[in-house]
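Asker: Provided below are the primary sequence and the corresponding predicted coordinates.
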Amino acid sequence: MKKIFLLLFFSPLLAVADVYMPAIFSSSMVLQQQSNVTVWGWAQPGEKVTVSGSWQSESVNTVTNENALWKLTIVTPKAGGSPYTLTIQGRNKIVLENVLIGEVWLCAGQSNMEWSAEHGVKDAKAELPTAYNANIRFFKMPKLTAETPQIDTKGTWAVCDSLTLKRFSAVGYFFGKKLNQSLNVPIGLIDVAWGGSYIESWIPEHLVNLFPNTRTSAETMIPSKGWPREAGYIYNGMVAPLTPFAIAGALWYQGESNRHYPSTYYQLMHLMVDTWRGAWQKDFPFYYVQIAPFNYGDATEFKAPAVREMQTRAMDITKSGMVVVTDLVDNLSDIHPAYKKEVGNRLAGWALAETYNQKIGNYKSPQYRSMHVEGSKAIVTFDYAESGLAAKGGPLTEFEVAGADHIFYKAEARIVKNNTVEVTSEKVSQPVAVRFAFRDTPVPNLFNKEGLPAIPFRTDDWKLGK
């Protein structure tokens, strides 16, 4: 027993003598194309470390510092070409094989980002028999938390096939598949989702605590055995270790948990995106999904609509875009809609148009622009409906109208021009405010001609709740 103890005790010291690297670097990985890619790791202090990619004729070297850390930058070429190798040489040699150069995206959020074929996502299950694609690579990170920011994680890169796809984010996969088909470049996807998580856990704690509202939101997170209840813990364990690794952008699908304090969600989204971009030192694109309709059982409190409202407001984040999924819910009593393909495709639409400058037609949902009153009629105008609006399956639904008494009544609505809807109710002679799909479980049928659902909205700023 004593000999075993000594071996375990001294093994980290022996390992320091060899060059080694964080888990995000492995064979079968994807490196961001046409970038200054940071490569880092550990070795004996003072040891010379040389890094060379088989795509380049010259190597790059550095010397390990007194903390046993080395870091350098290599330049990656345009996407494509045969699989490469990345060689790291110090006292020992590491050769990473089957390396591709392409586009790398981070896929983060709670369970609707995490959900996979293994969790019952039906269209992901349908992909399994034909899933193999050597030009799509996955890095699936296990759930990790920490009290302080970490410099390494766990996991390894893997080629997309029926086995690896089964446990990988379905939203992330369909997004990556669409990009791969449209851009014809390799796609690397990093899955760091955690079901049930609060946005506060994805932001460094000291930043959450800077502002009274966000601090209160963090302090009132509901305890659970299934997810962290501390600000910053997921950031420290799952985001911080990745921040030196070059990415193209980030996807986000989260918000259901933050119904406990929805008024801060807009501020927290800005704080998170600013923090992540600062950590990566890159103003990367950020595309996200508005939470889906679900029967939370607290409809009179308007918590879910309030979160959606904050998510809509957050579209003012630069280089951001929001996907609406009110039409993609198969069961309003299931918080995890069973189909994710169209969610991934809509996120890809934003990326293809905004990040990759592809001409793909309209990729934005109709969005409320303005309202004016003509007698007993409220006239609502939408943006992103240049080709026209459409009502699917019958008369328009989910419109409500109120007068000065703040009482909302179900309204009749009809499309009167390409981008204009007329809203009326015999119970409201002088309209003051209109709401659309502003409840927990809306089933709206207003779309633009491209088939994208209108964003839920309200024209008033009245106090919500009982």
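Answerer: Now that the structure is in, tell me what you want to look at. Numbering: from 1, shown residues only.

Asker: contacts and neighbour counts: CA atoms only from here.
Answerer: Fine.

Asker: in the chain, which spans are helices?
Answerer: Ranges of helices in the chain, per DSSP state H, are 2-16, 111-114, 122-127, 162-166, 170-183, 205-208, 212-219, 233-234, 265-280, 303-313, 341-350.

Asker: ok, the residue nearest the centre of the chain - contacts?
Answerer: Centroid check for the chain by C-alpha atoms, centre = their mean gives residue 252 as the closest residue, at 1.5 Å. With contact taken as C-alpha atoms under 8 Å, 6 or more residues apart in numbering, residue 252 is in contact with 107, 108, 109, 113, 286, 287, 288, 289.

Asker: before we go on, here's another structure to hold up against the first:
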Amino acid sequence: MAIALSGTVAPAIAADDAGAPPLLHAMFQDHAVLQRDRPIRVWGQAHPDEEVRVALAGKRVRARADGDGRWTAELPALRAGGPHVLNVEAGGRRQVVGDVLVGDVWLCSGQSNMELQVWRALDARAEMAGAGNDRIRLLTVPQVADVVPKETFSEAVRWDPVNPDTVREFSAACYFFARELQKTVDVPMGLIDAAWGGSRIQAWTSGEALRTLGIYDGELDVLARYADDAVAAVGDWGALWQDWWSARPGVAADDRPWDAGKPAGQWRQAPAQLGAWERWGVPELADFNGMVWYRTRVRLTAAQAAQGAVLALGPADEIDMTWVNGRGVGSTYGAGAGREYALPAGLLHEGDNTVVVNVLDTYRDGGLAGPASAHALRFADGSSAPLDGGWQYRVVPPELGTPPRAPWQSAAGLSTLYNGMIAPLGRYGLRGALWYQGESNTFEHDRYAQLLRVLRSDWRARFGDGLPLLVVQLANYGAAPVAPSESDWAALREAQRQVAAEDPETGLAVAIDIGDRYDIHPSNKQELGRRLARLARHVVYRETLPASGPVAKAAGRDGDAVVVEFGDVSDGLVAYGGAGPIGFELCGDETGSCRYAHADVRGDRVSLNAPVAGAATRVRYCWADSPVCTLFDGAGLPAGPFELPVSP
């Protein structure tokens, strides 16, 4: 998917070279905000070996383009202010960018809760109607994925001052953060929104950085081949996917659902209309998130099989891995678009040909769109053969786990969004980055801390050492718990907490009380913006205020009780709605050993009692997908979820 932004750039290029590209990179346009108090890096494209002259706010520098025409210049640091004019000249060309402010620039990135627009936020109509701030400027990065890093955007971008029209489609969390922060940090704010719903953290990390983990080398090798020969790379990926399946515990050696022969396992007839499997009337699939195999055959003539062909599938919700005659031919992420997979020469044959699709769904509806006639083989002569001879399906037990994602997939791949949405930013000066992501990685929470550290180091390598990273901890979502249990969401929140706690330039905004049990996209982004602004004041601007509410420091024994000590408490700990807080658990070493504990507030400590207290080795708080947590401080900020060992 790609988002086209309206508007044009006025580069003021001399008429005798009007066909040449703008001298300046697309980040430098009217209404731009440049980072204050540090040297200002400016770059662009000129003719090879051409001298480039750059002027801004009375400062002038020169640069020379290299053999490919790329040039870079560095202007002296400026204090917050403006508006200024940025003037660039080379040869007979000149580009003028006006209304440039100098202030603090923020990158806002992540998945759908960062992407969620102001028009979808709480009290949206009033928020949009009242929006008007020439000192907050907005730039939305087009949603483009790529298999190689891009030097600039593939679609037009622009900086816009805040007004009711420009703020409507912009990230609500990002905008409300800057609006709140500007109350205490009175400088212009530049906001760069680079977010994609449903994206995994691996997609936002460069391939070079991911290789340092040593766990994605095979996928990254396939990705490198995909850039040069997509059809061959897809075949290689199909073999890797098959290896994953065959290595699953409980999968028999002859269980190869993609094979053209008679497949193992229990296969049933799918409804002719296909569509979301939740609506088939099959109890097993009524509320199923996981994998389902689909299989069909299509009979071809010799003339059809000899032609070049494309397999056209309707939308699959949300990830497919597809084989034809036992060979992998394609894999795509995203529920909204159909699939078109070019088939290698010689793959089809006269007679019956087998098409097998594995569909993975992780949220709400899942399955192949219908009807069956929406799926077809299309041939080079313009004819087609619909796949309407009947589909069979087979449900995959959830305990087999989640399959690897094709590395070229847009939001679920490796480095794809880094390449298409982060790399085009170049090394633009930033004050910090906001990161709201993790919902799409809960199934691999045990790896998330490592991935978040790598992303942080990767972005610092691009935008500058010590780049502050403000992380939003996942909000509550789903049914409230009635007993202690394991939670992928809670485990990922713990990974976020640990990574933030280990680095002074990383902060954590707790959102456990402002989610929505019934909606994974909570609309109260105003309060989230306030908490992010408070976090920035602490982490970035070094104000001496608690960053984000009470923080559990340690847990130890006090007689028969376990006591948790909290820091960063404003005006004391309080329990909402009862004599003591709820949501605390005492646990042993074994999975399933956790029990709810009775809790009492004693100053900045919470004392826990339960029959298992004497044997407890761990304390957990707010440990569920959507926990009920009632411990706050006098400033109205919640204590965040955590797991801590019980010290002697």
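Answerer: Received the coordinates, thanks. All values derive from a computational prediction rather than experimental measurement.

Asker: circling back: quick one: what's aligned to the residue nearest to the centre of the first structure in the second structure?
Answerer: Aligning on TM-score structural alignment places residue 252 of the first structure opposite residue 435 in the second structure.

Asker: again with residue 349 of the first structure
Answerer: So, by TM-score structural alignment, residue 349 of the first structure is matched to residue 534.

Asker: again, but for residue 181 of the first structure
Answerer: That one, residue 181 of the first structure, aligns with residue 183 by TM-score structural alignment.

Asker: returning to what we had before: how close does the residue nearest to the centre of the first structure sit to residue 40 of the first structure?
Answerer: Note on residue 252 of the first structure: its distance to residue 40 of the first structure, by C-alpha to C-alpha, to the nearest Å, is 27 Å.

Asker: what's the answer for residue 24 of the first structure, then?
Answerer: On the measure of C-alpha to C-alpha, residue 24 of the first structure and residue 40 of the first structure end up 10 Å apart.

Asker: Pull the number of nearby residues for residue 136 of the second structure.
Answerer: Counted with other C-alpha atoms under 10 Å, residues neighbouring residue 136 of the second structure total 27.

Asker: Test my guess that it contacts residue 162.
Answerer: Yes: taking contacts as C-alpha atoms under 8 Å, residue 136 of the second structure lies within contact range of residue 162: 5.9 Å.

Asker: tell me which residues in stretch 349-364 of the first structure are buried?
Answerer: Within stretch 349-364 of the first structure, the residues that qualify as buried are 349, 350, 351, 352, 354, 355, 362, 363, 364, counting by 16 or more other C-alpha atoms under 10 Å.

Asker: same thing with stretch 562-577 of the second structure?
Answerer: Those would be 562, 563, 564, 565, 566, 568, 569, 570, 572, 573, 574, 575, for stretch 562-577 of the second structure by 16+ other C-alpha under 10 Å.

Asker: so which two of those residues are the farthest from each other?
Answerer: Taking C-alpha to C-alpha, the two most distant members of those are 562 and 570; they sit 22.9 Å apart.

Asker: ok so, going back, mind putting the helices of the first structure into a markdown table with distance to residue 98 of the first structure?
Answerer: A markdown table is the format used below for these (distance: least, C-alpha to C-alpha, whole Å):
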| stretch | distance to residue 98 of the first structure |
| --- | --- |
| helix 2-16 | 25 |
| helix 111-114 | 26 |
| helix 122-127 | 24 |
| helix 162-166 | 17 |
| helix 170-183 | 17 |
| helix 205-208 | 38 |
| helix 212-219 | 43 |
| helix 233-234 | 30 |
| helix 265-280 | 25 |
| helix 303-313 | 39 |
| helix 341-350 | 26 |
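
Asker: and those helices, which is most packed in?
Answerer: Stretch with highest mean neighbour count among the helices of the first structure: helix 233-234 (a mean of 27; mean count of other C-alpha atoms under 10 Å).

Asker: whereabouts in the second structure does that helix align?
Answerer: Taken onto the second structure by TM-score structural alignment, helix 233-234 of the first structure occupies residues 416-417 there.

Asker: And the matching stretch against the first structure, how far off on average?
Answerer: Stretch 416-417 of the second structure differs from its equivalent in the first structure by a mean of 0.6 Å after superposition (mean C-alpha distance after the TM-score superposition for the first structure).

Asker: sorry, back to before: so the match of residue 349 of the first structure touches residue 548, yeah?
Answerer: Yes: using C-alpha under 8 Å, residue 534 of the second structure is in contact with residue 548, at 7.2 Å.

Asker: Just give the nearest non-adjacent residue to the equivalent of residue 449 of the second structure over in the first structure, would you?
Answerer: For residue 449 of the second structure, the aligned residue in the first structure is residue 266 (criterion: TM-score structural alignment). Leaving aside its sequence neighbours, residue 266 of the first structure sits nearest to residue 310 (C-alpha to C-alpha, 6 or more residues apart in numbering; 4.8 Å).
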